[in-house]
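In: next comes the sequence, and after it the predicted model I'd like to discuss.
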Amino acid sequence: MHFLLLGATGRVGTRVLERALADNHKVTALVRNPQKVNQHSEQLTLLQGDACNPDDIHRALADVDVVISCLNTDGGTVLTASMPFLIEAMKAQGVSRIVTIGTAGILQSIEHPGLLRYETPDTRRSSTRAAEEHRKAWELLQASSLAWTVVCPTYLPDGEALGTYRVARDFLPEDGRSISVGDTAAFTYNTACSNEYVGCRVGLAY
């Protein structure tokens, strides 16, 4: 399989890249600074570029089967700026499967039906800016014809994959408090290798 990986230098993206290369998949990583990628493999193609540049996205999608986006909000609007270009380029090049990283804030609230978790009156978030960015990116995917999945981890400390996490479609598993970077990467990669969870957000927690 040939993956396009966005966000390959981030915490989750680095682990996803390790897993894909360990399984001998081809990976094209579009990164702003290739020197930040410490993986080396004949299966890895590093492209210097910007996910918000449509020409770079089109170039990176050549011969790709699946897109994995581990981009974060980066303190700005990178998610909402890049997603329209990514969707358009995927459609133009016949790539349908995409798995992205979101946030548990855009999952449905159990206690407050009709609201997302970040919208509830008992949210502990001091700012909803990042959640709103993730929501807009998810809504763009919803409106597309792509086979999308948004992985929505809760509090995300560093840590290795334990493989004992719980998942729930569109909700956070009950009393979920955290999920490691390692397990988030493992779930994201495994989901990208399958057609499971297409068309839904997936809550991830221990």
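Out: In hand now; what should we look at?
In: can we go C-alpha only for contacts and neighbour counts from here?
Out: Noted.
In: separation between the residue of the chain most remote from its centre and R11?
Out: Relative to the centre of the chain, the most outlying C-alpha is that of P121, 26.8 Å out, by C-alpha atoms, centre = their mean. Per C-alpha to C-alpha, to the nearest Å, P121 is found 30 Å from R11.
In: got it, and G159?
Out: Counting by C-alpha to C-alpha - G159 and R11 are separated by 10 Å.
In: these two - which one has more neighbours?
Out: With neighbours defined as other C-alpha atoms under 10 Å, G159 and R11 compare such that R11 has more, 19 against 12.
In: who's in contact with that one?
Out: Neighbouring residues of R11 by C-alpha atoms under 8 Å, 6 or more residues apart in numbering: V181.
In: what ranges does the protein have for its helices?
Out: Taking DSSP state H to define them, one finds helices in the chain at 11-22, 54-60, 78-93, 129-143, 181-192.
In: distance of the closest residue to S109 other than its chain neighbours from V78?
Out: Counting by C-alpha to C-alpha, 6 or more residues apart in numbering, R117 is the residue found nearest to S109 once chain neighbours are left out, at 4.7 Å. Remark: distance between R117 and V78 (C-alpha to C-alpha) = 22 Å.
In: likewise D63?
Out: 24 Å.
In: check S127 too.
Out: In terms of C-alpha to C-alpha, S127 sits 17 Å off from V78.
In: show me how far stretch 126-140 is from its chain's centre.
Out: 13 Å (C-alpha atoms, centre = their mean, to the nearest Å).
In: that one: which residues count as buried?
Out: Using 16 or more other C-alpha atoms under 10 Å as the test for burial, stretch 126-140 gives 130-135, 137-138.
In: from R135, how far out is the residue farthest from the centre of the chain?
Out: Applying C-alpha to C-alpha to P121 and R135 gives a distance of 18 Å.
In: list the contacts of stretch 122-135.
Out: Residues contacting stretch 122-135 (C-alpha under 8 Å, 6+ apart): 73, 75, 77, 79-80, 102-103, 105-106, 117-118.
In: no no, stretch 178-188
Out: So stretch 178-188 is in contact with 11-13, 15-16, 19, 99-101, 151, 153-163, 165, 204-206, going by C-alpha under 8 Å, 6+ apart.
In: ok, and here's another one to check against it:
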Amino acid sequence: MRILVLGATGRVGSHIVSLALRDKHIITAVVRNPNKVKVDNENLHIIQGNVLEKQDIENAMENVDVVISALNTDGTNTLTKSMSLILDAMNKMNVKRIITVGTAGILQSRLMPSILRYQSSESKRKTTFAAQEHHNVYELLKKSDTDWTIVCPTYLPDGEYTGTYRIERSLLPKGGVEISVADTAEFTYQQIQCKEYLKSRVGIAY
């Protein structure tokens, strides 16, 4: 499979790249600084570019089967801006499948099911900027004709891979307070072969 990974040098993204290369997939990664890529593999194709540049995204989208975005907010509106470009390029290149890593804040609140967690008292975050950015991405994906899945982890310590965690559509599993980067990456990566959570947000926690 040919996979475009965005955010490939980040905590979750780098794990996803390793898992995909292990299974002999062909990976394209758009990175601002190629020196941050510590992997040397003939199946890994690095494109130096910016996810906020339309042409860079379109170039990377050629001959791709699935997109995985593990981009984070960087304290800016990168997520919102880049997703519009990603979706336009996917439409142009006829790519249908996209998996993104979001946040548990954009899952439904258990206490007030009509709103999202970050909008409710369930959220312990002092600022909602990052959650709002992920919410914007969710709204863009909902309006698209792609087969999208948003993986929504709660607190993300580095931790080890365990393969044992709980998942729930649209909600954070009850009592869930954390999930390791490695387990989040593994579940996200699994979605390239899974159709169970198309057009869904998926909460993940121990």
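Out: Received, thanks. These numbers come from a predicted model, not from an experiment.
In: how alike are these chains, TM-score-wise?
Out: TM-score for the superposed chains, counting by TM-score structural alignment, normalised by the length of structure 1: 0.98, backed by 206 aligned residues with a C-alpha RMSD of 0.7 Å.
In: in contact with the equivalent of S14 of structure 2 over in structure 1: list those residues for me.
Out: In structure 1, the residue matched to S14 of structure 2 (TM-score structural alignment) is T14. T14 of structure 1 sits next to 8, 37 when contact means C-alpha under 8 Å, 6+ apart.
In: likewise for G49 of structure 1?
Out: 30-32, 56.
In: what about the counterpart of it in structure 2, distance to L87 of structure 2?
Out: Structural alignment (TM-score structural alignment) places G49 of structure 1 against G49 in structure 2. Distance of G49 of structure 2 to L87 of structure 2, given as C-alpha to C-alpha: 17 Å.
In: equivalent analysis for A131 of structure 2, please.
Out: 20 Å.
In: again, but for R2 of structure 2
Out: Relative to L87 of structure 2, and taking C-alpha to C-alpha, R2 of structure 2 is found at 17 Å.
In: could you do Y206 of structure 2 as well?
Out: From Y206 of structure 2 to L87 of structure 2 the distance is 32 Å (C-alpha to C-alpha).
In: which among the contacts of stretch 178-188 of structure 1 count as buried?
Out: 11-13, 15-16, 19, 99-101, 151, 153-154, 156, 161, 165, 204-206.
In: what number of residues lie near the residue nearest to M1 of structure 2 when sequence neighbours are not counted?
Out: Nearest non-adjacent residue to M1 of structure 2, counting by C-alpha to C-alpha, 6+ apart: H25, 5.2 Å away. If you count neighbours by other C-alpha under 10 Å, H25 of structure 2 ends up with 15.
In: need the contact list for H25 of structure 2.
Out: 1-3, 43 are the contacts of H25 of structure 2 under C-alpha under 8 Å, 6+ apart.
In: which of these are buried?
Out: Using 16+ other C-alpha under 10 Å as the threshold, 2-3 are the buried ones among those.
In: cool, now which of the contacts of H25 of structure 2 survive the switch to structure 1?
Out: Retained in structure 1 (both residues aligned by TM-score structural alignment, their matches' C-alpha atoms under 8 Å) from the contacts of H25 of structure 2: 1-3, 43.
In: thought Q108 of structure 1 was touching R169?
Out: No - look at Q108 of structure 1 against R169 with C-alpha atoms under 8 Å: they stay out of range, at 9.5 Å.
In: of those two, which one has the most company?
Out: With neighbours defined as other C-alpha under 10 Å, Q108 of structure 1 and R169 compare such that Q108 has more, 22 against 17.
In: tally of neighbours for the residue nearest to I106 of structure 2 when sequence neighbours are not counted?
Out: Take I106 of structure 2 and drop its neighbours on the chain: the residue closest to it by C-alpha to C-alpha, 6+ apart is L116, 5.4 Å away. Counted with other C-alpha under 10 Å, residues neighbouring L116 of structure 2 total 23.
In: same thing with A185 of structure 2?
Out: Neighbour count of A185 of structure 2, defined by other C-alpha under 10 Å: 24.
In: also I192 of structure 2?
Out: 19.
In: hmm, it is touching K96, no?
Out: No - using C-alpha under 8 Å, I192 of structure 2 is not in contact with K96, being 11.4 Å away.
In: okay, and the common contacts of these two?
Out: V66.
In: wait, isn't R169 of structure 2 in contact with L198?
Out: No - between R169 of structure 2 and L198 there is no contact under C-alpha under 8 Å: 10.4 Å.
In: what's the burial count for the closest residue to the match of G49 of structure 1 other than its chain neighbours?
Out: Closest residue in space to G49 of structure 2, ignoring its immediate chain neighbours: R32 at 5.2 Å, by C-alpha to C-alpha, 6+ apart. Counted with other C-alpha under 10 Å, the neighbours of R32 of structure 2 add up to 15.
In: and R32 of structure 2, what does it touch?
Out: If you count contacts by C-alpha under 8 Å, 6+ apart, then R32 of structure 2 has 48-50 around it.
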